[in-house]
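1. structure here, sequence nowhere to be found:
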C-alpha cells in the first residue's frame, strides 16, 4: 500500500516545479493520476513494461485489455508506430490535441502489455494544459482512466481518491475535467473502424475523412459495463418510466431521477434526488451523476426516456447510459 501524495496544480497555468515533482514518480516506475480534458488518467512510462504492469494491478484490469499511449507531439507517434496512414494524419491535424484516439500498427519497442499483445497500439494527444505539461516532462505515458476496473470514470481528484488512494504513488489535482466523456477511438490497423464512441462525434470524423465509418460491435454494445452501487433504470417510454418509478417506490424511498435538459415536461411522483444531464456534453457529466448518486446511497437512478435517433456527442453519452442501465427494477 502507498501513502498516495496529492499535488494541487492550477489547471490553466501549471507550476513547472509541481509538474517536475510529479513527473519524478513516472521516472522511478511508479503510477501517477493526472487530468485530461475528458477524465483523469492513470499514467505509467509507456516503454517500461514493469511500470505498466502496475496499472493492471492497481485497477484490477484484465491483462488482455490494451492501453492508450498519451503523447504531446506527433513525433512521438512516428517513433512508436510503423506507419501513419494519410487518413489518420488528417484526423490528427484536425482533432489533436483533443479527445480522439487512433490505433496504428505498432513498432516492436512498444511493450506487449501496453498493446494487449495485439499488433496495433492506440495514441491520444490530450489538450488539458496539465497533461501536456506532464507529457513534455515524461515522454509518452500509457494511461487508462484512473478508476478501478468497471467503475465510472473519474472527473475529479476526489473520484480518483475513492478508487485509487493507497494503490498509486501520486495524483495531480487540477479540479474538475471537462464533460467526463472519454475519447473516441478509431482503429486504422485493418480498414477504418470506430472502436468506441466518445468526445468527438462520429459525424465530425466522417466529414473530415469524406466517407462513412463502420462501428465495431464493441462500439455499439449495450452490455452492463459498470460495477455500480446504484441501479440505473432506463425506460422505453413515458408509461414505462412511471411504472418503473412506482415499482421502485414500493421497494425504496431513495430514488434519483435524471432529467434531460431541454425537456420541460414536469415529472409526477416522489423522488429523493433530481439531476440534470445535458446530452450535448456541457454541464454535469454522466459519470459525476453516477458517483454522486452512490455517495448519497441512492438505490435507484431513473433516466428519462431517451430519443433513440440522437446523433453526435449525444449518441456517445447515451451509449454510456445504456451500458450502466438494467432493464427492470429488482
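-> Thanks, I have the structure now. Just so we're clear, the structure is a prediction, and the values are computed from it rather than from any experiment.

2. C-alpha from now on. contacts and neighbour counts both.
-> OK.

3. quick one: buried residues of the longest helix out of those in the chain?
-> The residue-count maximum for a helix in the chain (DSSP state H) belongs to helix 238-251. Within helix 238-251, the residues that count as buried by 16 or more other C-alpha atoms under 10 Å are 241-242, 244-245, 248-249.

4. what's the answer for stretch 113-124, then?
-> Buried, per 16+ other C-alpha under 10 Å, within stretch 113-124: 113-116, 120-124.

5. can you tell me the distance between the two ends of it?
-> The first and last residues of stretch 113-124 sit 18 Å apart, counting by C-alpha to C-alpha, to the nearest Å.

6. cool, stretch 104-112 as well?
-> OK, stretch 104-112 end separation, C-alpha to C-alpha: 14 Å.

7. give me the buried positions along that stretch.
-> For stretch 104-112, by 16+ other C-alpha under 10 Å, it's 104-107, 110-112.

8. structure two is appended below for comparative analysis:
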C-alpha cells in the first residue's frame, strides 16, 4: 500500500499506518534525504530478518539504524570518539552514517555486526516525524541487492512488491545519493563508502590527522 507523505498538515494518517505496521513487526518503505529506505523495528529480530529477506541480503550485511536525533546515540553506542561526535554534530541530520561500537546490553539482532552499529539521523521531515514515534529503525536502501537505489516510492514498490506492508510516498528523494559511511571503531576514522558528504567536508571538521589516508579507504558498496 502506497500512502502519501508530502505535507505535515495531511500526513498524519499515513504515519499512523506506518507506525502501526512497525509495531506489528512489519516492513515499511520510508523516504529519506538520500534514497528511499526499507526498514523495520530495530528491536524486533524477525522484522529485521524480513528487511534483509526483502532486499535479498544475508546477515553478513546488517542494516544501518536510523535514529531521530544525536541524543539517541549514547543509548545505542559506547566509546564514541570525539571526532565521530564532531561529525555527528556537524552533519546530522544529513547524509552521513557513522559505524560505532554498540552497547553490549542491547536486546537486538541486526545480523553479523561484530559488536558494531551504523547510525544515521536523516535530514527528511517525514522520516524524522516517523522516527520520533517508532524509535530506532533498521533501514537499508529500498532496492533488491545489486539493483539501483530507489529515489521514488514506486521504484521501491517495483522491486520489493508485497514484502513491504506500507510504502510512504514523499516524491523524489532530495539527494538521490547514498550517505557517506565512516567507521569510527578504530584508532582513526575511516571512510568506507563515499556519498552525500565529501572527504574534504569531513577533514574540514576533524582534520586530516583524525582520518585514515585516502589510499586506505574502502570503496563504495
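-> Nice, thanks for sending it over. All figures in this text were calculated on a predicted structure; none of them were measured in a lab.

9. residue 18 of structure 2 corresponds to which position in structure 1?
-> With TM-score structural alignment as the matching criterion, the partner of residue 18 of structure 2 in structure 1 is residue 22.

10. ok, that match - how many residues close by?
-> Neighbour count of residue 22 of structure 1, defined by other C-alpha atoms under 10 Å: 25.

11. hmm, back to that, tell me the one of the buried residues of helix 238-251 of structure 1 nearest residue 260 of structure 1?
-> Among these, residue 241 lies closest to residue 260 of structure 1 (C-alpha to C-alpha), at 13.4 Å.

12. distance between the longest strand seen in structure 2 and the chain's centre?
-> Taking DSSP state E as the criterion, structure 2 has its longest strand at strand 96-102. Offset of strand 96-102 of structure 2 from its chain centre (C-alpha atoms, centre = their mean, to the nearest Å): 10 Å.

13. aligned to residue 66 of structure 1, what sits in structure 2?
-> Using TM-score structural alignment, residue 66 of structure 1 pairs with residue 62 in structure 2.

14. surely that match and residue 112 touch.
-> Yes: with contact defined as C-alpha atoms under 8 Å, residue 62 of structure 2 reaches residue 112; the gap is 6.3 Å.

15. need the helices for structure 2, in chain order.
-> 12-23, 45-55, 73-76, 82-91, 125-134, 153-160, 199-206.

16. looking at those helices, which is buried most?
-> The highest average neighbour count among the helices of structure 2, using mean count of other C-alpha atoms under 10 Å, belongs to helix 45-55 at a mean of 22.

17. measure the corresponding residue of structure 2 for residue 210 of structure 1 to residue 2 of structure 2 for me?
-> With TM-score structural alignment as the criterion, the equivalent of residue 210 of structure 1 in structure 2 is residue 207. Using C-alpha to C-alpha, residue 207 of structure 2 is found at 44 Å from residue 2 of structure 2.

18. kindly report the same for residue 122 of structure 2.
-> Residue 122 of structure 2 is 21 Å from residue 2 of structure 2, where distance means C-alpha to C-alpha.

19. now swap in residue 48 of structure 2 and tell me
-> With distances taken as C-alpha to C-alpha, residue 48 of structure 2 is found 21 Å from residue 2 of structure 2.

20. onto which residues of structure 2 does stretch 174-183 of structure 1 map?
-> Going by TM-score structural alignment, stretch 174-183 of structure 1 lines up with residues 170-179 of structure 2.

21. can you check stretch 246-257 of structure 1 too?
-> Using TM-score structural alignment, stretch 246-257 of structure 1 finds no match anywhere in structure 2.

22. start to end distance for that stretch?
-> Distance across stretch 246-257 of structure 1, first residue to last, is 13 Å (C-alpha to C-alpha).

23. likewise for stretch 144-152 of structure 2?
-> Terminal residues of stretch 144-152 of structure 2 are spaced 14 Å apart (C-alpha to C-alpha).

24. cool, and stretch 7-15 of structure 2?
-> Stretch 7-15 of structure 2 end-to-end distance (C-alpha to C-alpha) = 11 Å.

25. cool, and stretch 28-37 of structure 1?
-> Start-to-end, stretch 28-37 of structure 1 (C-alpha to C-alpha) is 26 Å.

26. which positions in it come out as buried?
-> 29-37.

27. ditto for stretch 209-226 of structure 1
-> By neighbour count on 16+ other C-alpha under 10 Å, the buried set for stretch 209-226 of structure 1 is 213, 215, 219, 225.

28. which of those sits closest to residue 133 of structure 1?
-> When the buried residues of stretch 209-226 of structure 1 are compared against residue 133 of structure 1 (criterion: C-alpha to C-alpha), the nearest one is residue 219, at 31.1 Å.

29. distance of the closest one relative to residue 293 of structure 1?
-> 26 Å.

30. in structure 1, what stretch matches the longest strand of structure 2?
-> On structure 1, the counterpart of strand 96-102 of structure 2 by TM-score structural alignment is residues 100-106.
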